[in-house]
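Colleague: here is the input, now give the coordinates:
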Amino acid sequence: MECTGQNSSLGNHTALVEFILIGFSDVPNLQGFLFGVFLIIYFLILMGNSLIITITKVEPSLQTPMYFFLRNFSLLEICYVSVTVPRLLADLCRQHGKISFLSCAIQMYFFLILADTECFILTAMAYDRYVAICNPLLYPVIMNDRLCMQMAVACWTTAIPVHIGFTSMVFSSTFCGCNHLDHFFCEAPAVVQLICGDAFMIEMLLYLITTLVASIPSFLIVGSYVKIVSTILRLPSATGRAKAFSTCFSHLMVVTLFYGSGICVYFKSKNSRSTGMDKFLSLFYTILIPILNPIIYCLRNKDAMVALEKFLHKWIVL
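Modeller: The predicted model follows:
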């Protein structure tokens, strides 16, 4: 969208103090409908992931490393969507998307941290499945409480110092001219596009961070599942093979959806970007995948469904 009026008069030498998130203002007739849809989705994400956190915490049968990481993953999803969706709902309600530099920087910072944390937790979940299936006799020894806690802490904290530096670098740059951010939140590639002058070093740093965060975990996940599939195919029991494949398929589905859509946005060159497609893909991994996770991990998991039924029955009886 082109800048008009006051924004176009800023010129190339006047520093900006705020952004205007375009969001979905190009479809004004759908603002109310989109608000209702996103509000319902946000509520379902909070409810679904909160249920997973609760049942994996209180049900004795789910006190295993797999459900410990699933609990962390569900908490992450709640934080992840809460960085973007409430702001999106507010902008749809107010019919404008003005956001200050500080708010934009905070939103981008936490979004990047949580996105990286999701990559790391998915990797930890893949390692857990690898040990459980490939080394079942040693599983309780290897995946002990101490290691699980250390892995969880590492997943949640590793990206913090990296993105303090990156976000500081981006927002210490000069933004001038058009302040329209053609997105529904302050996503890094969209913000970097508005930097004045040569942003080559920042773009390269973004590609480097994305490459490391995406490639290393994805290689570890793929390597784990190559060994997992090889082991599953050697299982004598058809029931055992089906159960193992079912658990692994759920995890691989989440990994593929998350990595696939994220890579399409963050690895595009500046000249090949399509703002409409980028917004669609961003909706995919910021809203659609988090709402699918409770379905994928609970409805397709017999143990989780049994625990959920027991939990709901207790509350209904009370």
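
Colleague: only C-alpha atoms for contact and neighbour calcs from this point on.
Modeller: OK.

Colleague: now do the helices in the chain.
Modeller: 31-58, 65-94, 101-134, 139-142, 145-157, 159-171, 188-192, 200-233, 238-266, 275-283, 289-294, 302-317 (DSSP state H).

Colleague: could you dump these to JSON lines with mean neighbour count and distance to Ala15?
Modeller: JSON lines is the format used below for the helices of the chain (neighbours: other Cα atoms under 10 Å; distance: least, Cα to Cα, whole Å):
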{"stretch": "helix 31-58", "mean neighbour count": "17", "distance to Ala15": "31"}
{"stretch": "helix 65-94", "mean neighbour count": "19", "distance to Ala15": "24"}
{"stretch": "helix 101-134", "mean neighbour count": "20", "distance to Ala15": "11"}
{"stretch": "helix 139-142", "mean neighbour count": "14", "distance to Ala15": "55"}
{"stretch": "helix 145-157", "mean neighbour count": "15", "distance to Ala15": "33"}
{"stretch": "helix 159-171", "mean neighbour count": "16", "distance to Ala15": "12"}
{"stretch": "helix 188-192", "mean neighbour count": "21", "distance to Ala15": "15"}
{"stretch": "helix 200-233", "mean neighbour count": "16", "distance to Ala15": "19"}
{"stretch": "helix 238-266", "mean neighbour count": "16", "distance to Ala15": "26"}
{"stretch": "helix 275-283", "mean neighbour count": "17", "distance to Ala15": "24"}
{"stretch": "helix 289-294", "mean neighbour count": "21", "distance to Ala15": "37"}
{"stretch": "helix 302-317", "mean neighbour count": "13", "distance to Ala15": "53"}
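
Colleague: I have a second one here; can you model it like the first so I can compare?
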Amino acid sequence: MKNQTAITTFILLGLTDDVQLQILLFVFLFLSYTLSLSGNLTIITLTLIDSHLKTPMYLFLQNFSFLEISFTTACVPRFLYSISSGDKSITYDACASQLLFTDLFAVAEFFLLATMSYDRYVAICKPLHYMTITNSRICKNVILFCWVAALIIILPPISWGLGLEFCDSNIIDHFCCDASPILKISCSDTWLIEQMVIVCAVLTFIITLMCVVLSYIYIIKTVLRILFPLHLHLCQQVKQAFNDSI
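Modeller: Sure thing, here's the model as predicted:
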């Protein structure tokens, strides 16, 4: 039997050991993170202070910007620190926290994107009922549902993963704590948790993708239904003008 010891620290290998590539990567990630942070903070600030931006669409956009900030902050600063300092170690608790928050924010983003697509469907296809269907109270409840649904989806595999044992290695072949590389170095039986991760990911992707696709199909149909008569009317006017000129 293998000698099982309690792992308290992991080593993140990162993306490359080439110093020049690391410098380029650091500059690119730092600029991208700064622009993303400043842009999303600007959106949040404007939607909070401008009374004209209190509609459901901007409420969803405000929360999406918050999720973007949270998701990137959960993994990018730690990676930038690792590149600049050369310290690739991360504690077990920090790794578990990073995995929990990145998955939570990512799944919540998927559900929020689906909700935003439905909001656009109602605004375009049912404009007279828009304020009734998507009032402020309903929007806040839907946003809360996105967070709760994301938490319910990720909690089973995350809680199960906390019981994993690590025997031979604590080296994670990744730049952040992710499920796949962590499962690879575990000496526990990971079949069940792997299936749980796959099922949760597939269900999340399929449900949200279907919502987005169906919403935009109905939006396109509605727009074409509006534009097609206008196109026929314009053609008739051009034809009539041409006949009159002759």
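
Colleague: ok so, going back, could the helices of structure 1 go into CSV alongside distance to His13 of structure 1?
Modeller: Output for the helices of structure 1, formatted as CSV (distance: least, Cα to Cα, whole Å):
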stretch, distance to His13 of structure 1
helix 31-58, 34
helix 65-94, 28
helix 101-134, 17
helix 139-142, 59
helix 145-157, 38
helix 159-171, 16
helix 188-192, 17
helix 200-233, 20
helix 238-266, 29
helix 275-283, 25
helix 289-294, 41
helix 302-317, 58
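
Colleague: what's the closest of those to Asn179 of structure 1?
Modeller: For Asn179 of structure 1, the closest of the helices of structure 1 is helix 188-192, at 9.8 Å, according to Cα to Cα.

Colleague: in structure 2, what stretch matches the closest one?
Modeller: Mapping helix 188-192 of structure 1 onto structure 2 (TM-score structural alignment) gives residues 179-183.

Colleague: how big's the offset between that stretch and structure 1?
Modeller: Here the mean offset of stretch 179-183 of structure 2 against structure 1 after fitting is 1.5 Å, by mean Cα distance after the TM-score superposition for structure 1.

Colleague: quick one: contacts of that stretch?
Modeller: 99, 172-174, 190, 194 (Cα atoms under 8 Å, 6 or more residues apart in numbering).

Colleague: hmm, back to that, and of the helices of structure 1, who's closest to Leu21 of structure 1?
Modeller: Closest among these, using Cα to Cα: helix 65-94, at 8.4 Å.

Colleague: between helix 302-317 and that closest one, find me the angle.
Modeller: Here helix 65-94 of structure 1 runs at an angle of 60 degrees relative to helix 302-317 (axes from the mean of the first three to the mean of the last three Cα atoms, to 10 degrees).

Colleague: tell me, helix 65-94 of structure 1 lands on which residues of structure 2?
Modeller: Mapping helix 65-94 of structure 1 onto structure 2 (TM-score structural alignment) gives residues 56-85.

Colleague: mean shift between that stretch and structure 1?
Modeller: Using mean Cα distance after the TM-score superposition for structure 1, stretch 56-85 of structure 2 ends up 0.6 Å from its aligned counterpart in structure 1, as a mean over the superposed pairs.

Colleague: what does stretch 28-42 of structure 2 give?
Modeller: Mean deviation for stretch 28-42 of structure 2: 1.0 Å (mean Cα distance after the TM-score superposition for structure 1).

Colleague: report the aligned residue range of structure 1 for that stretch.
Modeller: Counting by TM-score structural alignment, stretch 28-42 of structure 2 falls onto residues 37-51 of structure 1.

Colleague: so what touches that stretch?
Modeller: 74-75, 77-78, 81, 85, 89, 287, 290-291, 294, 308.

Colleague: again with stretch 161-169 of structure 2
Modeller: 2-7, 96, 185-188, 193.

Colleague: can I have the buried ones of the residues you listed as a PyMOL selection?
Modeller: Selection of the buried residues among the contacts of stretch 161-169 of structure 2 in PyMOL, burial being defined by 16 or more other Cα atoms under 10 Å:
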select buried, resi 96+185+186+193
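
Colleague: pull the most distant pair out of the contacts of stretch 179-183 of structure 2.
Modeller: Across the contacts of stretch 179-183 of structure 2 (Cα to Cα), the longest gap, 18.6 Å, separates His174 and Thr190.

Colleague: and Val202 of structure 2, what pairs with it in structure 1?
Modeller: Using TM-score structural alignment, the partner of Val202 of structure 2 in structure 1 is Thr211.

Colleague: what's the answer for Tyr121 of structure 2, then?
Modeller: Counting by TM-score structural alignment, the partner of Tyr121 of structure 2 is Tyr130.

Colleague: who are the contact partners of that match?
Modeller: Contacts here follow Cα under 8 Å, 6+ apart; on that basis Tyr130 of structure 1 touches 224-225, 227-228.

Colleague: swap in Lys2 of structure 2?
Modeller: Cys167.

Colleague: how far away is it from Cys187 of structure 2?
Modeller: From Lys2 of structure 2 across to Cys187 of structure 2, the span is 9 Å (Cα to Cα, to the nearest Å).

Colleague: now the helix or strand harbouring Asn243 of structure 2: how far from the chain's centre is it?
Modeller: Using DSSP states H and E, Asn243 of structure 2 sits in helix 191-245. Helix 191-245 of structure 2 sits 22 Å away from the centroid of its parent chain (Cα atoms, centre = their mean, to the nearest Å).
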